[in-house]
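In: Provide a 3D model corresponding to the input given below.
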Amino acid sequence: MQTHELVAHAAHSPLGIRRVEAKILSMTDAWMRVRWRIDGSEKLVIPAFAGKGRQDDLWQTTCFELFIMPRDGTPGYSEFNLSPSERWAAYDFDDYREGMRQRDFAREPDCSIRSGQSITIFDAALPRVQLPGPPCSIGLAAVLEEEGGVKSYWALSHHKEKPDFHDPACFNACLARTRAA
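Out: Got it, this is the predicted structure:
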């Protein structure tokens, strides 16, 4: 599957991060696997392990986000927040930032993070049965906090003065129907 280079919002420059990529690794009947790669992550703040569980406001520190909008002509979409702490959140929206409600998840996502000298890899596996099905438009994003509270906001694209991962114009990657592996 295609690797997508994310761009930092111009109003929030990173301290040392040079590049962020995101990729849907695989889609099976059971799981959707997603990976984010951060280059220049020496000063990245990684939230402490908290164990699996739902938690709001994960975006206030390092957090990885996936947005899925089915291509059925309706404006609704789903948001998934995934933290290196293993906490997660899932929401459904009826329209742009309207009608927000928690998305039910019977089986929690699996998350892992590995850091090397200057590269960090964050992997997430989300249960397929609990995700909107393809074909979909997707948005891949990350809030990355570095030492000193410096936050940068990374997405496929930015179209507003302030970072806004919910902007449908940012959902510019495609998730097509594929045969299950």
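In: alpha carbons only for contacts and neighbour counts from here, please
Out: OK.
In: state the distance from the nearest residue to Phe80 once chain neighbours are set aside to Leu6.
Out: With Cα to Cα, 6 or more residues apart in numbering as the criterion, Phe80 has its nearest non-adjacent residue at 4.5 Å, and that residue is Ala90. Look at Ala90 and Leu6: by Cα to Cα, to the nearest Å, they are 21 Å apart.
In: before we compare anything, build this one as well:
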Amino acid sequence: MWEGDVLPEREEQSVFLEWLDSHSGSVLKVARAYTLTHEECQDLAQEILMQAWRSLPGFEGRARPSTWFYRVALQTAMNWKRNDQKRRRWQKPLLELEAVGPEGLNGEVRAEHRETVERLYAAIHRLPKADTALVLLYLEALSYREMAEVLGLSESHVGVKLNRAKKALRVLMEGDGDEA
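Out: A predicted model of the protein is given here:
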């Protein structure tokens, strides 16, 4: 679809909206993993989308759109600073966080699922930032090759780091369960 050609602005907007529709869940997951509050999550999600829009003209088609979107999201999240709150105050969210939980579950099971997901995100948030990125990509069911492409690592290095991150996450989750 894209081979280094410059797209007219209208087509850029169309491509961006299409990719946003396909990858908004990933943006929110990344934002949630790198923030503590709902407001921070919304701010970071908006920052990711702004960076993706700004970066779109530089997309050369060497990576798939999903890989490119993840790379922008993770890079923005890892570099994100809270020092430009003035600009963020007037922005209206393009994405809204939705209640977590599969459809069709009864209230009690849904609440239990939501609690588990909240504990998972709390544990992910305590991981080193590079491990957070790996775990998010793993949760999105990306292959080792895709993870390596997004993070600029070798596939074998992804495997080693992911194994360590999963062990650390398991310890954190077990620790949270003991506190409850």
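In: superposing both, give me the TM-score.
Out: With the length set by TM-score structural alignment, normalised by the length of the second structure, the two chains reach a TM-score of 0.23; 81 aligned residues with a Cα RMSD of 6.0 Å.
In: about what we covered before: check which helix or strand covers the residue nearest to Phe80 of the first structure.
Out: If you go by DSSP states H and E, Ala90 of the first structure is part of strand 87-93.
In: counting contacts, what elements does that strand pack onto?
Out: strand 53-54, strand 77-82, strand 101-102 (3 or more Cα pairs under 8 Å, 6 or more residues apart in numbering; DSSP states H and E).
In: need the residues that contact stretch 20-39 of the second structure.
Out: With Cα atoms under 8 Å, 6 or more residues apart in numbering as the test, stretch 20-39 of the second structure has contacts from 41-42, 44-45, 48-49, 66, 69-70, 73-74, 77-78, 95, 97, 121-122, 124-125, 129, 132-133, 136, 140.
In: 6 Å instead, please
Out: Stretch 20-39 of the second structure has contacts (Cα atoms under 6 Å, 6 or more residues apart in numbering) with 41, 44-45, 121, 125.
In: pull out the buried positions in stretch 168-180 of the second structure.
Out: Using 16 or more other Cα atoms under 10 Å as the test for burial, stretch 168-180 of the second structure gives 168-169, 172-173.
In: what would the residues you listed look like in CSV with secondary structure and distance to Ala31 of the second structure?
Out: Shown next, in CSV, are those (DSSP: H, G, I helix; E, B strand; the rest coil; distance: Cα to Cα, whole Å):
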residue, secondary structure, distance to Ala31 of the second structure
Ala168, helix, 21
Leu169, helix, 18
Leu172, helix, 20
Met173, helix, 20
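In: once you drop chain neighbours, what's closest to Arg88 of the second structure?
Out: Asp43 (6.6 Å).
In: measure Val143 of the first structure to Pro70 of the first structure for me?
Out: From Val143 of the first structure across to Pro70 of the first structure, the span is 24 Å (Cα to Cα).
In: just Trp31 of the first structure next, same as before
Out: Distance from Trp31 of the first structure to Pro70 of the first structure, counting by Cα to Cα: 18 Å.
In: check Trp88 of the first structure too.
Out: Distance, Trp88 of the first structure to Pro70 of the first structure, using Cα to Cα: 21 Å.
In: who's more crowded, these two?
Out: Trp88 (25 against 19; other Cα atoms under 10 Å).
In: wait, the more buried one sits on Arg54?
Out: Yes. Counting by Cα atoms under 6 Å, Trp88 of the first structure touches Arg54, with 5.0 Å between them.
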